[in-house]
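Asks: curious how this folds, go ahead:
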Amino acid sequence: MKARDIALNVGVAIIGLLVLFPLLWMLSVSFMSTGEAANFPPPLIPNRWTLDHYRDLFVNQGMGRYMVNSLALATMATGLALLFTVPAGYAFAKLRFAGRDRLFQLLIGALVIPAQIGTLPLFLMLKSMGLVNTYAGALVPWLASIFGLFLIRQYALSIPDEMLEAARIDGASESQIFRRIVLPTLTPILVTLGLFVFLGSWNDFLWPLIILTDQSNYTLPVALAALSREHVQDVELMMAGAVITVAPVLILFLALQRFYIRGMLAGSVKG
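Replies: Take a look at the predicted model:
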């Protein structure tokens, strides 16, 4: 192996270690005894490993309920986003209708508008509909994102028109073409978009904080922020809560990264 290759590998390893170090230290601190992380210099590994903080979170702080809330909300957001976005993205890519290109350009132009600008009008609209402090209200921003529409549309452009025309000549209806040809072809980008939506919904803090007023409906990020106000000095407990919040989505991402990478590289930027 050449010296340059060795140097490159060492550099990549160092960068990877620097990136992973905060996560590894967070995990280590979560197993420390109360107050141990406040020592100087901060210890890297616990002197005595303990699960007391995790036990406290689930037994006394109700973290199990918040985890179920986050899981339910993220799962529903992912399913509904795919349900609405995938047919729309395919229609913009392969179906002809009046004003298609103009409408798509208008939607893409809306991407430059910060999402926070629409927070107040959306909240007032949902309040008038009686959807404040409901999961239905929390799900609204995820139903049909413009970015997801763009992602599906760009990938669907890679589907050969000849394949669709051959199916139509054979007598297949549009719904049959969509179910039997389009959806299997779009599998990598469906997983990619689903992962985006799930991670975004799971990690979202601002909108659930605004729309969910009842503490029993809190998601993990909101519950962890509320808990930090009461236990700001308990670093070990906060780190345990952070591990509970991060670990599920990290495991999910690692399990699906093969589909994610394929979806991002195979066709999501075509067109």
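Asks: every contact and neighbour count from this point should use C-alpha atoms.
Replies: Fine.
Asks: would you mind measuring from residue 246 to residue 27?
Replies: Separation of residue 246 from residue 27 (CA to CA, to the nearest Å): 10 Å.
Asks: do residue 58 as well
Replies: Counting by CA to CA, the gap from residue 58 to residue 27 is 17 Å.
Asks: give me the more crowded residue out of those two.
Replies: Between residue 58 and residue 27, residue 27 has the larger neighbour count (other CA atoms under 10 Å), namely 19 against 15.
Asks: for the more buried one, which non-adjacent residue is spatially closest?
Replies: Closest residue to residue 27 apart from its sequence neighbours, by CA to CA, 6 or more residues apart in numbering: residue 243 at 6.4 Å.
Asks: show me what the helix or strand harbouring residue 101 is packed against.
Replies: Under the criterion of DSSP states H and E, residue 101 resides in helix 100-109. If contacts are counted by 3 or more CA pairs under 8 Å, 6 or more residues apart in numbering; DSSP states H and E, helix 100-109 sits against helix 63-94, helix 146-156.
Asks: before we compare anything, build this one as well:
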Amino acid sequence: MNAIRQCGYAFGSIVTAAPQAAIYRRFVRSVPETPARAVVPVVHSVALDNISFQYPGAPEPTLADVSLHACRGELVALVGVNGAGKSTAVNLLIGALRPHRGRVLINGDDVSALSEGERLAHFGLLVQEFGRFEFTLRDTVGLGAPGAVTDRDIRAALSGSFAAELPLDTQLGQQWGGTGISGGQWQRLALARIRLRSAGVWILDEPTSAIDAEAEREIFAELRRTSAGRITIVVSHRAWTLRGMDRIYVIDAGAVVQQGTYDELMNHPDGRFARLFATQAEGI
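Replies: Predicted coordinates for the structure are as follows:
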């Protein structure tokens, strides 16, 4: 009886999963095959030029006449409360959204005519919902890399992380009988993927949200130390991580309301930035 019961459960699972499997197969077939495109390792500047964007059905624009720029060698931060428009600005920059007005510029050129692949080749992106890809360590870090990469490249990307000495064939993820790792360790692997990709622009949305304070300080110290060869754009809610930024854009209600260095912005106690970070600044 138990065997029959288990068989019934298994059959029910198959019936339940069949529609989802069919949707997945249709999605995979719908994606056109495109040749691998080499990553662009050197980008001199990126900018949003008087960008406006409004989501369908929204009563007000999410962004209205927003302009910001970043040049090679700079660390630039976007800050603001949830819903202020930071993620929308990032999605407009990489091409996930199309502006209703204004231009997106890379190296001073309007990129509206570029294909998706050509646009994305300029960027390495780490979002808050970093992927937990339960493959081998080698395959997990190698995702998104341009073409074939060597084990030496992967080792270099893992340098300084918990996985630096692990065998590259280590299976990750307990559901596959592999090694279980913490959320912070998954995030360190996501950072290693960005490092391995080595695109000209790094966009890091809360890149240390799951990492302890000591590891966070090490990561931001490394970002500053290695920043000369790329553009680094960081979205962060932690005041101390903003002290080393070359420029901070404060976005509020869809507009850039302030910009400057950390010290410049904190010297305006009535400004939006100082009000957002006053409590955190006391502990720095």
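Asks: care to give me the TM-score?
Replies: The TM-score (TM-score structural alignment, normalised by the length of the first structure) is 0.28; 122 aligned residues with a CA RMSD of 5.6 Å.
Asks: buried stuff in the helix or strand where the residue nearest to residue 27 of the first structure lies?
Replies: Secondary structure from DSSP H and E places residue 243 of the first structure in helix 235-266. For helix 235-266 of the first structure, the neighbour count (16 or more other CA atoms under 10 Å) marks 235-246, 249, 253, 259-260, 262-264 as buried.
Asks: can you state the direction angle for the helix holding residue 101 of the first structure and helix 63-94?
Replies: Counting by axes from the mean of the first three to the mean of the last three CA atoms, to 10 degrees, helix 100-109 of the first structure lies at 140 degrees to helix 63-94.
Asks: who's in contact with the residue nearest to residue 86 of the second structure when sequence neighbours are not counted?
Replies: Leaving aside its chain neighbours, residue 86 of the second structure sits nearest to residue 78 (6.4 Å; criterion: CA to CA, 6+ apart). Residue 78 of the second structure sits next to 86, 233, 234, 235, 236, 248, 249, 250, 251 when contact means CA atoms under 8 Å, 6 or more residues apart in numbering.
Asks: now do the helix or strand hosting the third one: which elements does it pack against?
Replies: What that stands for is residue 234 of the second structure. According to DSSP H and E, residue 234 of the second structure maps onto strand 231-235. Counting by 3+ CA pairs under 8 Å, 6+ apart, the packing neighbours recorded for strand 231-235 of the second structure are strand 63-71, strand 75-79, strand 201-205.
Asks: so which of the ones you listed is nearest residue 11 of the second structure?
Replies: strand 201-205 (42.1 Å; CA to CA).
Asks: report the buried residues of the strand or helix carrying residue 202 of the first structure.
Replies: Under the criterion of DSSP H and E, residue 202 of the first structure resides in helix 187-203. Using 16+ other CA under 10 Å as the test for burial, helix 187-203 of the first structure gives 188-203.
Asks: tell me the one of those residues nearest residue 9 of the first structure?
Replies: Closest to residue 9 of the first structure, out of all of these and judged by CA to CA, is residue 192, at 28.6 Å.
Asks: can you show me the strands along the stretch 151-284 of the second structure?
Replies: Assigned by DSSP state E, counting those that start in this stretch, the strands in the stretch 151-284 of the second structure fall at 201-205, 231-235, 247-252, 255-260.
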